[in-house]
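In: Show me the folded form of this:
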Amino acid sequence: MSEKKEYLFYKNLVFFWRKKWLLIGIPLVICLIVSAFSMFSSREYVGKAIFYTGDVPDDFLTDPKLMEANYIDDSKDVDAEFSVIKSKQVQIKVVDDNKDDVHKELSSLITSYTEDLLEAYNIRFNRTQDTVDVYENSLEENEKLIDRYYEAIEAVKEDAVPDTDLLAAVATKEEIIYEYETSVNRMITDLALFKEPKLISESITQSDNYLVQNAVVSFALSFFLMLVVLLLWRYIREARRALND
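Out: Model (predicted):
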């Protein structure tokens, strides 16, 4: 039984060897055809711009759905989308067959988004700075006033009964001054740590045509199919011979 299997295996090998040009040639032709289609097929251009949004809390500038509704014109042929790729980083992606259209649309979106980011940043920064100025003025006024209270207390003779209202006013002013100082220091720290939004990178690349991958896959599949076809061919031929004998 084993000798018969070995004989059949040998006959298969001989048959494949005789048909080697079909076994190799047809998959190679298919591989070349697929490679040619991959090489000359239209490839899309992909434009990407990555922004660092800093400390801008506005959802219209950080939420992809809201940004797409605000910036993307559906009437245009190019495909554009916004996405958050990581914390405080927003990506604009534009895809089209025409490189000039990709560049034009990407530049337009970059300009609009940059202006809005900087405007939101400046509004928050300036409002915080204005609050600091107001608090510093109030702090200065209260410090001048409490100095007068201290002078009034020192002017009182040692044997006189202290003015309880004056002492209470001093205590109140000290508490107010402490709160102002704490708030001013906190806001000054916030201003120092504010990160200005900026464009990190901008690029336009052509999409991959997957030439090598398509060539390998097409050759492997067509080679396997040729094996099946040759096996079926040999089986039919042997079956006909057996029936005719």
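In: contacts and neighbour counts: CA atoms only from here.
Out: Noted.
In: Work out for me the element the residue nearest to Val84 when sequence neighbours are not counted sits within.
Out: Closest residue to Val84 apart from its sequence neighbours, by CA to CA, 6 or more residues apart in numbering: Val90 at 4.5 Å. Assessed by DSSP states H and E, Val90 sits inside strand 89-96.
In: Outside of stretch 102-114 itself, list whatever touches it.
Out: 45-49, 61, 71, 78, 92-96, 197-199, 204 (CA atoms under 8 Å, 6 or more residues apart in numbering).
In: Filter those down to the buried ones, ChimeraX style.
Out: With 16 or more other CA atoms under 10 Å as the criterion, this ChimeraX line picks the buried residues out of these:
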select :45,46,47,48,49,61,71,78,92,93,94,95,96,197,199,204
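In: Can you flag which of the contacts of stretch 102-114 belong to helices?
Out: If you go by DSSP state H, the contacts of stretch 102-114 have Tyr71 in helices.
In: quick one: Val216 and Cys31 touch, right?
Out: Yes. Val216 lies in contact with Cys31 (CA atoms under 8 Å); the separation is 7.5 Å.
In: Between those two, point out the one with more neighbours.
Out: Cys31 (22 against 13; other CA atoms under 10 Å).
In: Now do the same contact list for the more buried one.
Out: Counting by CA under 8 Å, 6+ apart, Cys31 touches Asn214, Ala215, Val216, Ser218, Phe219.
In: among those residues, which ones are buried?
Out: Asn214, Ala215, Ser218, Phe219.
In: can you list those residues in CSV and add secondary structure and distance to Tyr121?
Out: Output for the buried ones among the contacts of Cys31, formatted as CSV (DSSP: H, G, I helix; E, B strand; the rest coil; distance: CA to CA, whole Å):
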residue, secondary structure, distance to Tyr121
Asn214, helix, 48
Ala215, helix, 51
Ser218, helix, 54
Phe219, helix, 56
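In: Please generate a structure for the following sequence too, so the two can be compared:
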Amino acid sequence: MAEEKKYTLYEYLLYFWKRKWLFVIIPLATAVLIAAAVYILKADSRGYIAEGTVFTGNVNQKELTDPDVIEAKYQDVKGLAINVPERDKVKFTVKAKSKTEAEQVLDQVTKQYFADLAKNAQLRIDITSKQLSWLKRRVDVLDSNLALYNEKLTDQNLDITREKDYMELIGKSEDELTRASERAHKMGGDIDLFSYPQILPAEVHKAKSYIPESLAIGIILGLILTVALLTLMKYLSDARKFYKEKGSFLD
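Out: This next block holds a predicted model:
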């Protein structure tokens, strides 16, 4: 008798089709379980996130721009994270359960930080202004001295030694006047072009929940698990049937 031809794939597909309801129940159950686990484990994924950026301008003092130092200062603020995305910007991120709480905490932190920046900026302007004022007075003095020395050189009774002394004084005064004028010009430009700190517009949004991703992963894993489970069930069913027909059973 010719051996009966078997269509294994067809048999498995038919077996799966008769139990197609498992392809709905198991993936859904797996998706719900994984989503619930992520929801419980990722407690920080619930609530709101407020993000605000402060432009530091020309303030470059390490105590005010280094993220580690800033974090140490605001370490008591719950849910606060700080990073420096660019050289002259500091970004504050606040996580809170409610939108109002996130906004309030962010507003308080950014305003306090901005006040420190503004104080440092004004201090730099004041110091530079004082130095500029002193340089301008020094320039005036040097101009007066040069006028006096040049006037002395016009004296017909001036001896050679005194003339050389005045010439030397004029040379030194002109060099110093040039350096003082250049410094004064640079300081004036620094004051005029100084970039003051600013609080940039903030935004508040819901924290990423990861629920859609968890559901998708759960469904995919559930489908794989269903195929594996039905394949095992079919294999065991065929094996049981085979040994039953042979009159032999495995205990």
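In: In structure 1, where's the longest helix?
Out: helix 99-155.
In: going on from it, what's the next piece of helix or strand?
Out: Taking DSSP H and E, what comes next after helix 99-155 of structure 1 is helix 164-193.
In: Give me the mean deviation of that following helix from structure 2.
Out: Mean deviation of helix 164-193 of structure 1 from its aligned counterpart in structure 2 after superposition (mean CA distance after the TM-score superposition for structure 1): 1.3 Å.
In: Does anything pack onto that helix? Which helices or strands?
Out: The helices and strands touching helix 164-193 of structure 1, judged by 3 or more CA pairs under 8 Å, 6 or more residues apart in numbering; DSSP states H and E, are helix 99-155.
In: At the geometric centre of structure 1, which residue do we find?
Out: Ile85 (2.6 Å; CA atoms, centre = their mean).
In: Who's the closest spatial neighbour of that one, skipping the chain neighbours?
Out: Ile85 of structure 1 sits nearest to Gln91 (CA to CA, 6+ apart), 6.6 Å away.
In: for Leu28 of structure 1, same thing?
Out: Nearest one to Leu28 of structure 1, counting by CA to CA, 6+ apart, is Phe219 at 6.3 Å.
In: was I right about the one you found contacting Pro27?
Out: Yes. Between Phe219 of structure 1 and Pro27 there is a contact at 5.1 Å, judged by CA under 8 Å.
In: Spit out the contact partners of the residue nearest to Leu28 of structure 1.
Out: Pro27, Leu28, Ile30, Cys31.
In: Flag every buried residue along the host helix or strand of the third one.
Out: By that I understand Ile30 of structure 1. Here Ile30 of structure 1, judged by DSSP H and E, is contained in helix 20-40. For helix 20-40 of structure 1, a neighbour-count test (16+ other CA under 10 Å) marks Leu22, Leu23, Ile26, Pro27, Leu28, Ile30, Cys31, Leu32, Val34, Ser35, Ser38 as buried.
In: Relative to Asp116 of structure 2, how far out is Arg137 of structure 2?
Out: According to CA to CA, to the nearest Å, Arg137 of structure 2 stands 32 Å off from Asp116 of structure 2.
In: I meant Gly171 of structure 2, not that one.
Out: Counting by CA to CA - Gly171 of structure 2 and Asp116 of structure 2 are separated by 46 Å.
In: Ok, Ala102 of structure 2 next?
Out: From Ala102 of structure 2 to Asp116 of structure 2 the distance is 22 Å (CA to CA).
In: the more surrounded of those two?
Out: Shown here are Ala102 of structure 2 and Asp116; by other CA under 10 Å, Ala102 has more neighbours (23 against 13).
In: okay, which residue of structure 1 is out on the far edge from center?
Out: Largest centre distance within structure 1, by CA atoms, centre = their mean: Asp159, 74.9 Å.
In: ok, it - contacts?
Out: Contacts of Asp159 of structure 1 by CA under 8 Å, 6+ apart: none found.
In: cool, Lys136 of structure 2 as well?
Out: Lys136 of structure 2 neighbours (CA under 8 Å, 6+ apart): Ala180, Ser181, Ala184.
In: Ser214 of structure 2 too?
Out: So Ser214 of structure 2 contacts Ala31, Ile34, Ala35, Val38 (CA under 8 Å, 6+ apart).
In: what do you get if the cut-off is 10 Å, keeping everything else the same?
Out: Thr30, Ala31, Val32, Leu33, Ile34, Ala35, Ala36, Ala37, Val38, Tyr39, Ile220 (CA atoms under 10 Å, 6 or more residues apart in numbering).
In: how close does Arg183 of structure 2 sit to Val38 of structure 2?
Out: Distance from Arg183 of structure 2 to Val38 of structure 2, by CA to CA: 62 Å.
In: meant to ask about Arg87 of structure 2
Out: 36 Å.
In: How about stretch 222-233 of structure 1, which residues are buried there?
Out: Here stretch 222-233 of structure 1 shows Ser222, Phe223, Met226, Leu227, Leu230 as buried, counting by 16+ other CA under 10 Å.
In: show me what contacts Ser201 of structure 1?
Out: Lys48, Ala49, Ile50, Phe51, Tyr52, Gln91.
In: Quick check: which element contains it?
Out: Since the elements are taken from DSSP H and E, Ser201 of structure 1 ends up inside strand 198-206.
In: ditto for Asp73 of structure 1
Out: Going by DSSP H and E, Asp73 of structure 1 is not part of any helix or strand.
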